[in-house]
Structures are given as C-alpha cells and as structure tokens.
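*Asks:* when you get a sec, could you give me coordinates for this:
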Amino acid sequence: MATVHREVPIDAGPEEVWAAIRDWGEVHHRLVPGYVVDTRVDGEARVVMFTEGTVLREVVVSLDDDARRIAYAVVDGSLDVVHHHASMQVFAEAGGRSRFVWIVDVLPHSLAEPIAAMVDEGIRVIQRTLEAAAARVS
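*Replies:* Below is the predicted model of the structure:
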C-alpha cells in the first residue's frame, strides 16, 4: 500500500482550521474553493466533484473533535481505487498557528503519484484559503 503524507503550517488558529475541515458538506466553499467545484451530502456519504472532472464518493470513518481529526474513505468514484483511506488532523502550534496533517493510504500503488499530486494541490489551496479567512477576521 502506498502512503502519501503531507504537513503544512497554517497561519490560523486550530479551532478555525478544524471548523473548516470538520464542515463535511462545505469542502468546496470552506476548504478548497476552485479546486473542488461542488460537494453534495448524500446520506452518510459526500460526493466531491473536482475541477478536472474527478468525482469521488466518500464516507466518514472517524470524527474526533477532541483530537481535531477526521478519517474518511473513498467508496466509489471515477478513480480506479481498490483502497483509499485518508485522515486530516489539526495541531496547535506556537503563536496561534496550526499544523495541518493529511495522510492518504491508497491501492493500487500506481495511484500513489496521481493521489500525491491531488493532495499537494489540495493542501496548497487549503493553506491559502484558511489563511485568507483568518486574515479577514483579524
């Protein structure tokens, strides 16, 4: 199984970062606007539509407000995945900043590179979006 692990500092408080990540049905507005064009909650799942046309159906595996961690799995979609499990977690850093950690485990191994590219782009948008939101508040 391939693992993609990324971390990025975010100039925003952990509560604000966590609130945006936790907002399961609003990822296209609060987390990655422009990268994800739409999100639709369908029962316990969400359907995420990316700019380049990828559509994924995801379900929450675990949601832990105390640890500021969400884990989710792709259960259907336009990527030919055998297994896709991801987690996002927010840690408090000095000076009111946050550290955002995103880990994705995926099979087959051949999807590691395209998934890593998606995570890299996503994390850049997340950082930019959350820092801009924090700047508007302060």
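*Asks:* going forward, measure contacts between C-alpha atoms and count neighbours the same way
*Replies:* Will do.
*Asks:* residue 76 reaches residue 47, doesn't it?
*Replies:* No. Between residue 76 and residue 47 there is no contact under CA atoms under 8 Å: 9.1 Å.
*Asks:* those two: who's more crowded?
*Replies:* Taking other CA atoms under 10 Å, residue 76 and residue 47 do not tie; residue 47 has more neighbours (19 against 16).
*Asks:* quick one, strands of the chain?
*Replies:* 2-10, 36-42, 45-50, 55-64, 69-77, 83-92, 98-107 (DSSP state E).
*Asks:* redo these as TSV? Include distance to residue 117.
*Replies:* Below are the strands of the chain laid out as TSV (distance: least, CA to CA, whole Å):
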stretch	distance to residue 117
strand 2-10	10
strand 36-42	14
strand 45-50	13
strand 55-64	16
strand 69-77	17
strand 83-92	15
strand 98-107	12
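*Asks:* to compare against the first, here's another:
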Amino acid sequence: MAPSNRNLALASKIATLRLKIAPIICVTSGVPHPAFPNTMLAFWLLTEAQLDTMARYYSQSTPSKYTFMYPRTMGWDKAFLAVSRKDQAADDDRHVLSAADRIAIKRRKFAKFIGMRGCETPEWETQAHIRILERRIIRSLEEEETDVKWI
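*Replies:* The predicted model follows:
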C-alpha cells in the first residue's frame, strides 16, 4: 500500500509542499533572484542568508526608488531584524530575537511580499519589537545620563 493511501494528512501535506510558486521579477534586472523558491517546499527551506539576499535584491532591505515598484513591500526593518548582543544588556536575553524568531519573521515578510495569504503580523512579533525598542530607549537614556555626569 502506498504511503499516501495510509496517511491522508501526509499525502495532503506533500501535495501542498509540491505547489509551484510564480517568481517575482526584479524591477532593475528583469529576472528573479537565483534563490527564489519554485515550490512551497523550497520556500520552507530558505535560509536566513537567502532571505537577506532576496530582500536586498528586491530593494526591500534598504529603501530606494525601486522599493515601492512591487505589488507589496516586505517592511524590512534592518535594525529590528539584526539585533545583536552588543545592543542588549548581557543579563537580559528577553530582548534578543532568537535565530529561529528572526528567520520566522523574515520568512513571513517574504511570503507577504510574494503574495501568500495568512501573513499577518503575529502578536508575539509585535511584542518583541516593542520590547527591543523599549530596551534601546532605556539604554540611550542611560548613556545620556552618563554623558551629563561627565560635564
């Protein structure tokens, strides 16, 4: 008996992963990015580096005159997506995006860009963004206080 006959849920998932994705053509070069996924499986296997290069390729990571020439934008926030330990207090890991969270956010933004449905921003992502911004404001105020003390 074929595996698809034994497990209908698995057969359905495999069929979904085989779905083709129409490529997005770059407005400056006229060709899709070499790493553009051609199936849903390839989409789910994209690496963070591939997502970053596609954001650059499609003029989404650094806004330019080409950014808004696409049907949708990625809303790529480089500061939020590139949070590093040096921006955070060493003992406060709650304000650092994990690699898995960063990839999930980048994948969601790319999916929205290529027209997939169900790409609304989840609450956890909004809360993470707020926490990181709050921490940056606090650190900035602390640095200003330190500077004022030296005057």
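*Asks:* got a TM-score for the pair?
*Replies:* The TM-score (TM-score structural alignment, normalised by the length of the first structure) is 0.32; 63 aligned residues with a CA RMSD of 4.1 Å.
*Asks:* on that earlier part again, and the strands of the first structure: which comes nearest residue 124 of the first structure?
*Replies:* strand 2-10 (8.6 Å; CA to CA).
*Asks:* could I get the buried residue list for that closest one?
*Replies:* 2-4, 9-10 (16 or more other CA atoms under 10 Å).
*Asks:* got the contact list for the closest residue to residue 86 of the first structure other than its chain neighbours?
*Replies:* Nearest residue to residue 86 of the first structure, sequence neighbours excluded (CA to CA, 6 or more residues apart in numbering): residue 104, at 4.2 Å. For residue 104 of the first structure, the contacting residues are 3-5, 84-87, by CA atoms under 8 Å, 6 or more residues apart in numbering.
*Asks:* same deal with residue 105 of the second structure?
*Replies:* Here residue 105 of the second structure is in contact with residue 125 (CA under 8 Å, 6+ apart).
*Asks:* what's the helix or strand for it?
*Replies:* In this assignment (DSSP states H and E), residue 105 of the second structure forms part of helix 99-113.
*Asks:* I'd like the next helix or strand past that helix.
*Replies:* By DSSP H and E, the next helix or strand past helix 99-113 of the second structure is helix 123-149.
*Asks:* go through that following helix and flag the buried ones.
*Replies:* For helix 123-149 of the second structure, by 16+ other CA under 10 Å, it's 128-129, 132, 135-136.
*Asks:* is it possible to export these to JSON lines including distance to residue 54 of the second structure?
*Replies:* As requested, these are arranged in JSON lines below (distance: CA to CA, whole Å):
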{"residue": "128", "distance to residue 54 of the second structure": "24"}
{"residue": "129", "distance to residue 54 of the second structure": "22"}
{"residue": "132", "distance to residue 54 of the second structure": "25"}
{"residue": "135", "distance to residue 54 of the second structure": "29"}
{"residue": "136", "distance to residue 54 of the second structure": "28"}
